[in-house]
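1. here are the coordinates; sequence isn't available:
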């Protein structure tokens, strides 16, 4: 699929297999999600621009690469997005954070917003929107709509699992936003869950039903 990057690193796939297992504990699921977030973050930030700066090593002065421009924004779709967010902040602790609170109407499956907070200068930054599951894509599309209305124009979407239906819907709405994922699964079921998937990521992270 165009504009979709599947991160096929063996460590990502191994950890994802453990997360899919229904017998994996809440604590293990949460830890694995954070570990996978580290690996996915490397991929989504692979082409960040750098510039040479002068530093003093213990031996001598040198020119060395450093990130150029303003810090990133990680935009977490609540609540499950925070599982990826925490791992990504381990690698980029200086990143700004946006939160988008959305819940899925159980009847229509449409995303309904209940909270939004973002940096005021988001238009000047690369924004990585994170949510473990790209299923119907209703939440992802709504979140990116909201961030674009704030002025963001350089965005990427990062998820753990994606369904073909969700990718199609997202790309129809936001063809300019590349998708990064660890796997593309078979389909959605009648309830809008990814098959074979791993269940509800939020429930498995927090031990809720």
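-> Received the coordinates, thanks. Source: prediction; values computed, not measured.
2. CA only for contacts and neighbour counts going forward, please
-> Fine.
3. Would you mind pulling the contact partners of stretch 83-95?
-> Contacting residues not belonging to stretch 83-95 are listed as 30, 33-38, 41, 71-76, 130-132, 205 [Cα atoms under 8 Å, 6 or more residues apart in numbering].
4. also this one, for the comparison:
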């Protein structure tokens, strides 16, 4: 898997990353969701440079002309619920893509906050055989959610290629999925932090993206 860490190059992305991390700014839910959406647009633009295009002709009011048209059959799959703003950002650029949705959540196995398993409970997706799978999840923490989702999607066919779009990740989670995915897969990510805390949250990270976007869950 090829890792594209966009924070390594200075761009307006750094401003949006700061705003979703800063505890004095991130509590504005509408701004938080919009910034995640913006980051999804930037990740999509960068990813688009690696996709396949074909030259096509068309007519302007004055003459004929040509343009390069995207030829990939894309399926955008988001992990609910935190993935929705990022999913919307991707759809702003790949507006003709098919869509898939999957739920993956942490289920406690004991009374301890540190002990949990990832449960995939809901999956709605078209077939993936020969298509370009774009899997979006804002936080790539332990990598277990992503890994379980990828395993659940296997029954829907083998994609031609896999692109994972994430806002912030932790190095252990990146390492986990890198060992699982093939060499021709790509991870497009805003920034990578070094570690997780004992509850499996990214440090320094930003907190719980789903709660910040939509409010606390039960």
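-> Cool, got the structure. Given the structure is predicted, the values throughout are model-derived calculations rather than measurements.
5. related to what we said a few turns ago, now the contacts of stretch 83-95 of structure 1: which count as buried?
-> 30, 33-38, 41, 71-76, 130-132, 205 (16 or more other Cα atoms under 10 Å).
6. Could you pick out which of those are located in helices?
-> Counting by DSSP state H, the part of these found in helices is 30, 33-38, 41, 205.
7. number of nearby residues for the counterpart of residue 141 of structure 2 in structure 1?
-> Correspondence of residue 141 of structure 2 to structure 1, assessed by TM-score structural alignment: residue 135. For residue 135 of structure 1, the count of nearby residues is 26 (other Cα atoms under 10 Å).
8. cool, and the one 5 residues further on?
-> The burial count assigned to residue 140 of structure 1 is 28, neighbours taken as other Cα under 10 Å.
9. That one: what secondary structure?
-> When classified by DSSP: H, G, I helix; E, B strand; the rest coil, residue 140 of structure 1 comes out as helix.
10. so what's residue 113 of structure 1 closest to, chain neighbours aside?
-> Of all residues beyond its chain neighbours, the one nearest residue 113 of structure 1 is residue 102 (4.5 Å), with distances taken as Cα to Cα, 6 or more residues apart in numbering.
11. which position in structure 2 aligns with that neighbour?
-> In structure 2, residue 102 of structure 1 lands on residue 104 (TM-score structural alignment).
12. Repeat that for residue 194 of structure 1.
-> That one, residue 194 of structure 1, aligns with residue 202 by TM-score structural alignment.
13. doesn't residue 208 make contact with that match?
-> No. With contact defined as Cα atoms under 8 Å, residue 202 of structure 2 does not count as touching residue 208 (9.5 Å).
14. quick one: the strands in structure 2?
-> Using DSSP state E, the strands of structure 2 run over 2-5, 53-59, 64-70, 74-80, 98-108, 116-124, 132-136, 139-140, 161-170, 186-193, 195-196, 202-203.
15. Output those strands in CSV; the columns should cover distance to residue 178 of structure 2.
-> Formatted as CSV, these follow (distance: least, Cα to Cα, whole Å):
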stretch, distance to residue 178 of structure 2
strand 2-5, 8
strand 53-59, 27
strand 64-70, 27
strand 74-80, 19
strand 98-108, 19
strand 116-124, 18
strand 132-136, 14
strand 139-140, 12
strand 161-170, 11
strand 186-193, 9
strand 195-196, 16
strand 202-203, 18
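16. between these, which gets nearest to residue 152 of structure 2?
-> For the strands of structure 2, proximity to residue 152 of structure 2 was assessed by Cα to Cα; strand 116-124 is nearest, at 7.7 Å.
17. So which residues make contact with that closest one?
-> With contact meaning Cα under 8 Å, 6+ apart, strand 116-124 of structure 2 is reached by 100-110, 144-145, 148-149, 152.
18. quick one: it to chain centroid distance?
-> 17 Å (Cα atoms, centre = their mean, to the nearest Å).
19. between that strand and strand 74-80, how big is the angle?
-> Angle, strand 116-124 of structure 2 to strand 74-80, by axes from the mean of the first three to the mean of the last three Cα atoms, to 10 degrees: 130 degrees.
20. in strand 116-124 of structure 2, what's buried?
-> Counting neighbours by 16+ other Cα under 10 Å, strand 116-124 of structure 2 gives 116, 118, 120, 123 as buried.
21. and if you look at stretch 134-147 of structure 1?
-> For stretch 134-147 of structure 1, by 16+ other Cα under 10 Å, it's 134-144, 147.
22. Next: stretch 205-218 of structure 2.
-> Buried residues in stretch 205-218 of structure 2 (16+ other Cα under 10 Å): 205-207, 209-210, 212-213.
23. One more: stretch 176-190 of structure 1?
-> Using 16+ other Cα under 10 Å as the test for burial, stretch 176-190 of structure 1 gives 177-184, 187-188.
24. before we move on, what about stretch 61-75 of structure 2?
-> Neighbour-count burial for stretch 61-75 of structure 2 [16+ other Cα under 10 Å]: 72, 74-75.
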